[in-house]
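Asker: Predicted model follows, preceded by the sequence.
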Amino acid sequence: MAEVRIVAEPRTEFGKGPARRTRRAGKVPAVVYGHGRNPVHISLPGHELMRALKTPNVLLSLDLDGERELVLPKAVQRDPIKGFLEHVDLVLVRLGEKVTVEIRVTLTGAAAPDTLVDQQLVTLAVEAEATHIPGGVDVSIEGLVVGQHITAADVALPEGATLVTDGSHIVVQGLAAPTAEQLDAELAEAEAEVGIEREATDEEQAAAAPAAEADGAADSGDGAQAQPPQS
């Protein structure tokens, strides 16, 4: 994985007020820690950092007061509504050091007809060198059939990466696709639970019509019966 070089500036003011001023200036408050060193508070250029974080597990090369530090994003805080970066925690790493990270699982290929693909894991935890973290892993589901599954141990990892996730965990499996009747029955059950009354379909109305006519005829016949004479 290529390093992304980014210039950092030290921060000497802390708290919500200074943090807001930092963000208004187009920068993001951050803290660097790890390897037993005291935390270092810095600010990073917002646009450059936003672009860098689009790469999962991006390795950042910080230029701080002429010193170069390698760091990995540990925690990223974003505004829940507008999505802009509020704060970033960065952990120090060294060349050759191994770290545990989550990498994304991407499914490729097409399952067999009438097979519902059920992906249980969207990421896998792996151990890799900090400077050689894989961007993700592809898992082929070509021809996957009902009852077949792929576990974490079955996934071919990139060279240099070691699986940390329990190998017995299912990554993806093939299930029987529900029929239209099953889906309709599940929907009707869910609607009944919340008190929604469904209108009868044309087919249901047509099927119920003969029975309704027969009931009507029976009621008419009963009404036409002679009444017993009054004494």
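Answerer: Received it, and whenever you're ready, just let me know what you need.

Asker: CA atoms for contacts and neighbours, from now on please.
Answerer: Will do.

Asker: ok, for the most centrally placed residue in the chain, nearest residue in space, not its chain neighbours?
Answerer: For the chain, the residue sitting closest to the mean C-alpha position, by Cα atoms, centre = their mean, is residue 122 at 6.8 Å. Of all residues beyond its chain neighbours, the one nearest residue 122 is residue 105 (5.1 Å), with distances taken as Cα to Cα, 6 or more residues apart in numbering.

Asker: this is the comparison structure:
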Amino acid sequence: MSENKLAATTRTEFGKGAARRLRRAHQIPAVLYGHGTEPVHVALPGHETMLALKGAANALFSIEVDGKAVLALAKDVQRDPVKQVIEHVDLLIVRKGEKVSVEVPVTVTGESAPGTIHLVETQALALEAEATHLPEHVEVSIEGLEAGTAITAGEITLPKGSTLETDAETVVVTVTVPQVTADDLAADEAQAELAEAQSAASEAAAE
């Protein structure tokens, strides 16, 4: 995992008003914490931070603040629920070689047997991995699997250097046959009746 280098500035103003002013200036409020240090409140460059966090789980940063560079992981990213703009970031200070606990998203590869579908029961796995070599995802292959198959966390091949923290018996992916519900049947029947009525109306109009 490559480091995203950012230059941060320390914050001296706090509260919602100060945060709004920062965001208007295209900066993002953040806090650096960890390793027994006092939390440091900083402002990050908005555009560069958003690009680094876009679709990236557990993004690793090299933050330069007050002339000193520290490594940090994005642990909590708060976004506006409507605009989806980043409002605040919590950054955990880490060191090279240090193991940390992270949530890593599950990615399904391959196709199950014909006539089946797969369901992702667990969207992410808790792993322990080296802070500077965190996996971006965990791959789960469903190639050729038959209906009734369930893949548990303990059966998944983890990225090199990672240790599973999620319960090994946790079901991650299941393969099943699509179920037709009474509502589905009623909807199909209603659609067929509507099509029949429209056809009859068209024939009557033609006569």
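Answerer: Alright, I've got the coordinates. Remember, predicted model here, so these are calculated numbers, not experimental data.

Asker: After superposing, what score do the chains get?
Answerer: Superposed pair, TM-score by TM-score structural alignment, normalised by the length of the second structure: 0.87. Supporting alignment: 195 aligned residues with a Cα RMSD of 2.2 Å.

Asker: I'd like to know how many residues surround residue 160 of the second structure.
Answerer: 10 (other Cα atoms under 10 Å).

Asker: swap in residue 156 of the first structure?
Answerer: 12.

Asker: Could you measure from it over to residue 162 of the first structure?
Answerer: Distance of residue 156 of the first structure to residue 162 of the first structure, computed by Cα to Cα, to the nearest Å: 10 Å.

Asker: one step back: so the residue nearest to residue 122 of the first structure touches residue 137, yeah?
Answerer: Yes. The criterion here is Cα atoms under 8 Å, and residue 105 of the first structure meets it with residue 137 at 5.2 Å.

Asker: Report the separation between the two terminal residues of stretch 111-127 of the first structure.
Answerer: So stretch 111-127 of the first structure: terminal residues 30 Å apart, Cα to Cα.

Asker: So which bits of that stretch are buried?
Answerer: Applying a neighbour-count criterion of 16 or more other Cα atoms under 10 Å, one finds 111, 115, 116, 117, 119, 123, 124, 125, 126, 127 buried in stretch 111-127 of the first structure.

Asker: Which of those fall within strands?
Answerer: 115, 116, 117, 119, 123, 124, 125, 126, 127 (DSSP state E).

Asker: Let me have those in JSON lines, extended by distance to residue 209 of the first structure.
Answerer: Formatted as JSON lines, these follow (distance: Cα to Cα, whole Å):
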{"residue": "115", "distance to residue 209 of the first structure": "38"}
{"residue": "116", "distance to residue 209 of the first structure": "38"}
{"residue": "117", "distance to residue 209 of the first structure": "41"}
{"residue": "119", "distance to residue 209 of the first structure": "46"}
{"residue": "123", "distance to residue 209 of the first structure": "55"}
{"residue": "124", "distance to residue 209 of the first structure": "58"}
{"residue": "125", "distance to residue 209 of the first structure": "61"}
{"residue": "126", "distance to residue 209 of the first structure": "64"}
{"residue": "127", "distance to residue 209 of the first structure": "68"}
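
Asker: which residues of the first structure fall in helices?
Answerer: Using DSSP state H, the helices assigned to the first structure run over residues 16-24, 46-52, 180-193, 202-223.

Asker: Of all those, which one comes closest to residue 66 of the first structure?
Answerer: helix 46-52 (18.7 Å; Cα to Cα).

Asker: Tell me the one of the ones in strands among the buried residues of stretch 111-127 of the first structure nearest residue 53 of the first structure?
Answerer: Nearest member of these to residue 53 of the first structure, counting by Cα to Cα, is residue 123, at 17.1 Å.
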